[in-house]
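# the following comprises the amino acid sequence and a computationally predicted model.
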Amino acid sequence: MVTDFTPWVSLTGGILIGLSAVLLMAFHGRVFGATGILAGVLNPAGSSDFAWRAWLLAGMVSGPLAFRLLMGEMPAIDVPVSTGALIVGGFIVGLGVTFGSGCTSGHGVCGMARLSRRSITATITFMITTAITVYVVRHVFGGL
């Protein structure tokens, strides 16, 4: 299994995520946690809270369209696992987000920037678990 590294696209994406987190904190006083934002759209607490969450999600979903306008083609998406593995992985991530009180964007981007011990611990846990999972899937199971 080969993983193609795209440094310029990755750098641009990282800059946009960081800028989004800073702007959300500056204008709304809210932490950029993608799963919390999605949860707020699916179960809205108030109309003003719903609006910025919905706009932010619309921006996330429209990213590939912006890529197409800039590059002339849709981004290549290669998912090297089965649909079943995606569903199981999504369920596991959902459990992790629930038990970890947030996702990688909330803890890794925003929480670590605020030097939150809980977020630093969560991010270290994410990274270790990711490394173990990649090793097991690629080298023990042969890339499902």
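Happy to help now that I have it.
# from now on I want contacts and neighbour counts done on CA atoms only, so please keep to that.
OK.
# next, the residue most central in space within the chain: secondary structure please.
In the chain, the C-alpha nearest the mean C-alpha coordinate belongs to residue 105, at 5.6 Å (CA atoms, centre = their mean). Applying DSSP: H, G, I helix; E, B strand; the rest coil to residue 105 yields a three-state assignment of helix.
# next: residue 76.
Per three-state DSSP, the local secondary structure of residue 76 is coil.
# off-centre distance for stretch 94-114?
Averaging C-alpha coordinates over stretch 94-114 and over its chain gives two centres that are 10 Å apart (CA atoms, centre = their mean, to the nearest Å).
# which residues touch that stretch?
Outside stretch 94-114, the residues within contact range by CA atoms under 8 Å, 6 or more residues apart in numbering are 18, 21, 31-36, 118-120, 122-123, 126.
# below is structure B, check it against A:
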Amino acid sequence: MSDFTPVAGLIGGALIGTSAVILLACSGRLAGISNIAHSVVDGLRQGKWMASGWRLTFLLGMILSTWAYFKWSGEVVNPRQHFPAGLLVLGGLLVGYGTSMGNGCTSGHGVCGLGRMSVRSLVATLCFMATGGLTVFVMRHLVQA
């Protein structure tokens, strides 16, 4: 595993957990990214800029912090080459459908829900992990894409 980075993973996980706790403590809201993104899109579509303020700031913070990390660390993103674009689109649509069907995403259930000891979030997270593992197995051993 040439990409194993335990220190970066530990720091990133601690930052994600800390931001989730701060958001919950300061506003009483969960840091479920799919719900935050959906609310921003819905609010902006209805012309409610102020209602989307903290959510938009949260999303921009995620994007800008990622940009800053890659700019200052010198690391580069190496996207997978020669992967069928149709499968990428299908994967994105399935993720969107899954977050809608599961009433949340990995951040909402896995980070915030498990932290609140939610049984529903435990089941959702186990489903996410099992599906992710199955997808990796299929893509690496059966599809060979």
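Sure, I can see it. Only a predicted model underlies this, so the values are computations on that prediction, with no experimental measurement involved.
# still on that earlier bit, PyMOL command for the buried members of the contacts of stretch 94-114 of structure 1?
Selection command for PyMOL covering only the buried members of those, criterion 16 or more other CA atoms under 10 Å:
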select buried, resi 18+21+31+32+33+34+35+36+119+120+122+123+126
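# keep only those of the contacts of stretch 94-114 of structure 1 that are in helices.
Counted as lying in helices by DSSP state H, out of those, are 18, 21, 34-36, 118-120, 122-123, 126.
# let me have these in TSV, extended by distance to residue 56 of structure 1.
Output for these, formatted as TSV (distance: CA to CA, whole Å):
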residue	distance to residue 56 of structure 1
18	14
21	11
34	9
35	12
36	12
118	25
119	22
120	25
122	24
123	23
126	24
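# could you check how far the residue nearest to the centre of structure 1 is from residue 42 of structure 1?
19 Å (CA to CA, to the nearest Å).
# and residue 12 of structure 1, by the same measure?
Taking CA to CA as the measure, residue 12 of structure 1 and residue 42 of structure 1 are separated by 29 Å.
# ok, residue 50 of structure 1 next?
As defined by CA to CA, residue 50 of structure 1 lies at a distance of 9 Å from residue 42 of structure 1.
# who has more neighbours, those two?
Looking at residue 50 of structure 1 and residue 42 with other CA atoms under 10 Å, you find the greater number of neighbours at residue 50, namely 17 against 12.
# name the SS class of that one, please.
What three-state DSSP gives for residue 50 of structure 1 is helix.
# tell me the contacts of the aligned partner of it in structure 2?
The alignment partner of residue 50 of structure 1 in structure 2, by TM-score structural alignment, is residue 52. Contact analysis of residue 52 of structure 2 by CA under 8 Å, 6+ apart lists 39-40, 43-44.
# conserved subset of those in structure 1?
With both residues aligned by TM-score structural alignment, their matches' CA atoms under 8 Å as the criterion, the subset of these whose aligned partners also touch in structure 1 is 39-40, 43.
# top of these by neighbour count?
residue 40 (22 neighbours).
# for residue 14 of structure 2, give its distance to residue 22 of structure 2.
Relative to residue 22 of structure 2, residue 14 of structure 2 is positioned 12 Å away (CA to CA).
# who's more crowded, the two?
When residue 14 of structure 2 and residue 22 are compared for neighbours, residue 22 comes out ahead with 15 against 12, by other CA under 10 Å.
# and that one, helix, strand or coil?
Strictly by three-state DSSP, residue 22 of structure 2 counts as helix.
# that one and residue 31 of structure 2, how far apart?
Relative to residue 31 of structure 2, residue 22 of structure 2 is positioned 10 Å away (CA to CA).
# repeat for residue 73 of structure 2
Relative to residue 31 of structure 2, residue 73 of structure 2 is positioned 26 Å away (CA to CA).
# how about residue 17 of structure 2?
In this structure, residue 17 of structure 2 and residue 31 of structure 2 are separated by 10 Å, where distance is defined by CA to CA.
# ok, now residue 11 of structure 2?
Taking CA to CA as the criterion, residue 11 of structure 2 is separated from residue 31 of structure 2 by 18 Å.
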